[in-house]
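In: My questions concern the predicted model and sequence given below.
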Amino acid sequence: MQQNKSVTEFALLGLTQDTMRQKMVFIIFLIFYTGTLVGNLLIIVTIQFSRALGSPMYFFLFYLSFADTCFSTSIAPRLIVDALSAKKIISYNGCMMQVFALHLFGCMEIFVLILMAVDRYVAICKPLRYPTIMKHHVCIILIILAWIGSFIHSIAQIALALKLSFCGPNLIDHYCCDLQPLLKLACMDTYVINLLLVSNSGAICSSSFLLLMISYFVILRSLKNHSAEGRRKALSTCTSHIIVVILFFGPCIFMYTRPPTTFPIDKMVAVFYTIGTPFHNPIICTLRNKEVKNAMRKLWLVKITSENK
C-alpha cells in the first residue's frame, strides 16, 4: 500500500498501562475470542452440513456467523498479543489494513442483519409467496450484493484514511486502528473528513437501525393474525434477532454518529462492539433456536457414532 506520510508506524496505547490489568485483559479476551471462534464455527459447520437447516433464514445466519468470526479476528488477536507486549507497534500499512477489515466485516454484518429481517418479513407477512420470493438463487444474489456494498464502504473508509497527513505524533489512544483515533493524530484540518465519516458510517448505522426497528415492528404487529404456535415460534426468532440488532447497533451508533470528541467509556464501548457482540451472537442465535440445537445434536451424534464404529 503506497503511502507518502512521514509516520511509518503507530504505537497503540491499548486498554490499560497497568501490568496486572494487562494480564487480566490477555486472559479475558483470549477466553472471549476462543468462545467467539468455537461458537460461530460450530454454527457455520452445523448449517453447512445439516439438511434440516436449508432455509434462507439459516443461509443468512451462516453468513452472519462468518462475518462475526472475521470481524472479531480483525481486532481480537492483536489485542490479545499486545496485552503482553511492552511496545504495541503497528505499521502504517497494517493500520490501514485493519481499518479496511474492520469496516468490511462490520458493514457485512449490518447488511446480513437487514437480509435476515427481510427474510422474516416475507416469511411472516407474506407466507404464501415466501417460497417464490426467497429462492436460493435470490439469496445468493442478495449476499453478493451485500459483499459488494461492504467492499465499497471499506474502500471509502480507506480513501478517507489515506487523505490524513501524519507529521509527528504516532501514539494512538486506542487498542486498534480506526478513523476516529487517527483523526486526532492528523496534522491537518479534519473537519471535512469527520463530516464524511459521520455521513458514511454514521448514516449506515443509523438508517439501518431505524429500518430494522420499523421492519420488526411491522412483523410483530402482523403476528396477531397467526396461530398461537406460529406466534410463539416467530416471536422467539424475531426476539433473538432484535436483541442482536440492539447489541450491535447501540455501540455502532455511539461511535460513528458524533463529532471527534473523546469520552471515558469510548474504549469499553468499542470493546463491546468489536469483541462482545461477535461472542454473544452465537449464544443468542442458538440458545433460543430449537432447530439449530437439534441439528447440532444430530450432526455431532452421527459424527461420534461413525467414529466409534
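Out: Noted; the coordinates are in hand. Residues are numbered from 1 along each chain as shown.

In: Please count neighbours and contacts with C-alpha atoms only from this point.
Out: Will do.

In: to the chain's geometric centre, what's the distance from the top helix by length along the chain?
Out: The helix spanning the most residues in the chain, taking DSSP state H as the definition, is helix 92-125. Taking the mean of its C-alpha atoms, helix 92-125 sits 6 Å from the chain's own mean (Cα atoms, centre = their mean, to the nearest Å).

In: same thing with stretch 207-221?
Out: 19 Å.

In: which parts of that stretch are buried?
Out: For stretch 207-221, the neighbour count (16 or more other Cα atoms under 10 Å) marks 208-209, 212-213, 215-216, 219-220 as buried.

In: contact partners of stretch 47-66?
Out: Applying Cα atoms under 8 Å, 6 or more residues apart in numbering, the external contacts of stretch 47-66 come out as 40-41, 43-44, 109, 112-113, 115-116, 119-120, 134-136, 139, 278, 281-282, 291-292, 295, 299.

In: List only buried entries from those.
Out: Counted by 16+ other Cα under 10 Å, the contacts of stretch 47-66 give 40-41, 43-44, 109, 112-113, 115-116, 119-120, 134, 139, 278, 281-282, 292, 295, 299 as buried.

In: so where do the strands sit in the stretch 51-200 of the chain?
Out: 89-91, 171-172 (DSSP state E, counting those that start in this stretch).

In: closest one to residue 144 among the ones you listed?
Out: strand 89-91 (31.5 Å; Cα to Cα).

In: tell me which strands and helices the closest one is in contact with?
Out: Secondary-structure packing of strand 89-91 (3 or more Cα pairs under 8 Å, 6 or more residues apart in numbering; DSSP states H and E): strand 9-12.

In: put this beside the first:
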Amino acid sequence: MTVSPAACGRTRVFLFSSGTLFGGGIESLLRREADLELVGCETDVSSALDQIRHLAPEVIVFEDGEAAAEARRALMGVLGDSPCIRLIGLNPHDSTICLYRSEEQAVKDVGDLTAVIKVRRSAETMEPAEQRLLDLASKVSGYRIAVYTILKLCETPRLYSEVEAAVLPLPQMKNAVYSPGNLLTWLEERGGIERLTEEGRWQTTQAGRKVAEAEAPDKRLLQLISHDPAYSEIYVQVLGYCQTPRKRTEVEDLLKGNPAMDKPKVYASFFTGGLEDAGGLEWVDGLWRTTKAGRTVLG
C-alpha cells in the first residue's frame, strides 16, 4: 500500500463501531475534516483487525463502553504490534474519550474527538525531539534503514515523490505494511522532518540531522561489534561470509560448534538479527546479504 503525495500530510483514521447510528455520525464528522483521511470502517472485530493490518492507519477510533470489552481487548492487541498507532475510545453514554496509554478526559461534544485525533501524544511533546526520533527508530526497527534514508535524503528539501522513489526500493519495504507516507508523518510528529508548505517539499530538521548522524549504519555497526568483545569476531565473520548471499542454514552451519555461543547459549539468528538491525545485513529473496555499510566496516 502506498500513500499518495496529496494524502501523505493527512492523519489516517480507521473507525470501528458496533452500532450503525454511532458509526454513521462519527464517519460524517471525520469526513468533514480536510486534514483527516478516513481509510476504513468496520462493525465486525475480526474484519476490523484484518483491515487495520492492511490499511495501516495512524489512529483507530472505536465505540467504547461496558459492552465493548471484547473489541477493546482485540484493538489493544494492535498496539503491541504497531506501537505508533493511537487508539481512541469514545463512550457515547457518558461523553468520555479515552486515549489508550494516555489519560481519559470528558468531552463537551463529539466534535472534540477531532481535536484529540489531531493532538500529538503528551510524551511526544515533552521529550526532546532527538529522543523521540531514537525511540521511533527502535519501535519500528524493521524500518530503521528507511527512517535513516529519509532523514539523510531530506537534508536537501525533497518532494514526496522523491522520498518514495528512494525508499520503496529498499529491501525492508518489500511487502511492508507501512508506506513512506506513514514514515514521513511519524518523523514530522516527532520533530525530525518539517514540511515546507509553499514548496510542497519535506526537509530534515536540526534534530533529525543529529539523529541521522547517530543512526548512520556504519556507526551503529561499529558500536554493535565493539559492544561485546566476546562476539566481535563472530559479527565480523558473518559480515564477511555474507558478502556472497547466503541461506539461513548456511550461516547456521558456519557458526555451528563455536564455543563463544555456548555460555550463554545463543543462536545464529542472534547475530544475523543484530547485524540486520544495525544495517550490516539485509534479507533479500530468502538470502542474507552484506550491505554497503557492512562492506565499509569490513574495509
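Out: Perfect, I can see it now. Computed from a predicted model, the values in this text were never measured in an experiment.

In: TM-score, when you put one on top of the other?
Out: Scored against TM-score structural alignment, normalised by the length of structure 2, the superposed chains reach a TM-score of 0.25; 135 aligned residues with a Cα RMSD of 6.8 Å.

In: Tabulate the strands of the stretch 51-200 of structure 1 (CSV), appending distance to residue 71 of structure 1.
Out: Putting the strands of the stretch 51-200 of structure 1 into CSV (distance: least, Cα to Cα, whole Å) gives the following:
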stretch, distance to residue 71 of structure 1
strand 89-91, 18
strand 171-172, 20
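
In: Minimum distance to residue 158 of structure 1: which of these has it?
Out: That would be strand 89-91 among the strands of the stretch 51-200 of structure 1, by Cα to Cα, at 15.1 Å.

In: contacts for that closest one?
Out: 8-12.

In: Just the buried subset of those, please.
Out: Of these, these count as buried by 16+ other Cα under 10 Å: 9-12.

In: Name the nearest of these relative to residue 171 of structure 1.
Out: residue 11 (4.8 Å).

In: Can you point out the buried residues in the helix or strand harbouring residue 26 of structure 1?
Out: Here residue 26 of structure 1 sits within helix 19-49, counting by DSSP states H and E. For helix 19-49 of structure 1, a neighbour-count test (16+ other Cα under 10 Å) marks 22, 25-26, 29-30, 32-33, 35-37, 39-41, 43-44, 46-47 as buried.

In: Stretch 230-249 of structure 1: how far from the chain's middle?
Out: Centroid separation between stretch 230-249 of structure 1 and its chain, computed with Cα atoms, centre = their mean, is 17 Å.

In: So residue 74 of structure 2 sits against residue 50, correct?
Out: No: in this structure, residue 74 of structure 2 is not within contact of residue 50 by Cα atoms under 8 Å, at 11.5 Å.

In: can you pull the buried residues of the host helix or strand of residue 271 of structure 2?
Out: Assessed by DSSP H and E, residue 271 of structure 2 sits inside helix 268-277. Within helix 268-277 of structure 2, the residues that qualify as buried are 268, 271-272, 274-277, counting by 16+ other Cα under 10 Å.

In: try stretch 204-211 of structure 2
Out: Result for stretch 204-211 of structure 2 [16+ other Cα under 10 Å]: buried residues 204-205, 207-209, 211.

In: Among those residues, which lie within strands?
Out: residue 204 (DSSP state E).

In: Any chance of TSV for the buried residues of stretch 204-211 of structure 2, columns distance to residue 187 of structure 2?
Out: Shown next, in TSV, are the buried residues of stretch 204-211 of structure 2 (distance: Cα to Cα, whole Å):
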residue	distance to residue 187 of structure 2
204	9
205	10
207	11
208	8
209	12
211	11
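
In: re earlier: now the buried residues of stretch 207-221 of structure 1 as TSV including secondary structure and distance to residue 246 of structure 1?
Out: Shown next, in TSV, are the buried residues of stretch 207-221 of structure 1 (DSSP: H, G, I helix; E, B strand; the rest coil; distance: Cα to Cα, whole Å):
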residue	secondary structure	distance to residue 246 of structure 1
208	helix	11
209	helix	8
212	helix	10
213	helix	9
215	helix	14
216	helix	12
219	helix	17
220	helix	16
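
In: would you list those residues in JSON lines and tack on distance to residue 58 of structure 1?
Out: Below are the buried residues of stretch 207-221 of structure 1 laid out as JSON lines (distance: Cα to Cα, whole Å):
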{"residue": "208", "distance to residue 58 of structure 1": "21"}
{"residue": "209", "distance to residue 58 of structure 1": "21"}
{"residue": "212", "distance to residue 58 of structure 1": "18"}
{"residue": "213", "distance to residue 58 of structure 1": "21"}
{"residue": "215", "distance to residue 58 of structure 1": "19"}
{"residue": "216", "distance to residue 58 of structure 1": "18"}
{"residue": "219", "distance to residue 58 of structure 1": "18"}
{"residue": "220", "distance to residue 58 of structure 1": "20"}
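
In: Max pairwise distance over those: which two?
Out: Farthest pair in the buried residues of stretch 207-221 of structure 1 (Cα to Cα) is 208 and 220. Separation: 18.1 Å.

In: Out of the strands of the stretch 51-200 of structure 1, which one sits most buried?
Out: Per-stretch averages of neighbours, counted by mean count of other Cα atoms under 10 Å, single out strand 171-172 among those, with a mean of 20.

In: would residue 14 of structure 2 count as being in a helix?
Out: No: Residue 14 of structure 2 is assigned strand when assessed by DSSP: H, G, I helix; E, B strand; the rest coil, not a helix.

In: Kindly indicate which of the buried residues of stretch 207-221 of structure 1 lies nearest residue 251 of structure 1.
Out: Closest to residue 251 of structure 1, out of all of the buried residues of stretch 207-221 of structure 1 and judged by Cα to Cα, is residue 209, at 11.5 Å.

In: Check whether the closest one really touches residue 244, as I assumed.
Out: No: counting by Cα under 8 Å, residue 209 of structure 1 stays clear of residue 244, with 11.2 Å between them.

In: between the buried ones among the contacts of strand 89-91 of structure 1, which is nearest residue 182 of structure 1?
Out: For these, the nearest to residue 182 of structure 1 is residue 10 (9.7 Å; Cα to Cα).

In: Hmm, the closest one is touching residue 181, no?
Out: No: the criterion here is Cα under 8 Å, and residue 10 of structure 1 misses it with residue 181 at 11.2 Å.

In: Quick check: neighbours shared by the two?
Out: Common neighbours of residue 10 of structure 1 and residue 181 (Cα under 8 Å, 6+ apart) are residue 172.

In: these two touch, right, residue 283 of structure 1 and residue 37?
Out: No: Residue 283 of structure 1 sits out of contact with residue 37 when judged by Cα under 8 Å, with a separation of 11.9 Å.

In: what about the nearest residue to residue 48 of structure 2 once chain neighbours are set aside, how many neighbours?
Out: Spatial nearest neighbour of residue 48 of structure 2, excluding adjacent residues (Cα to Cα, 6 or more residues apart in numbering): residue 42 at 5.4 Å. Using other Cα atoms under 10 Å, residue 42 of structure 2 has 20 other residues around it.

In: I'm done for today, thanks for sticking with me.
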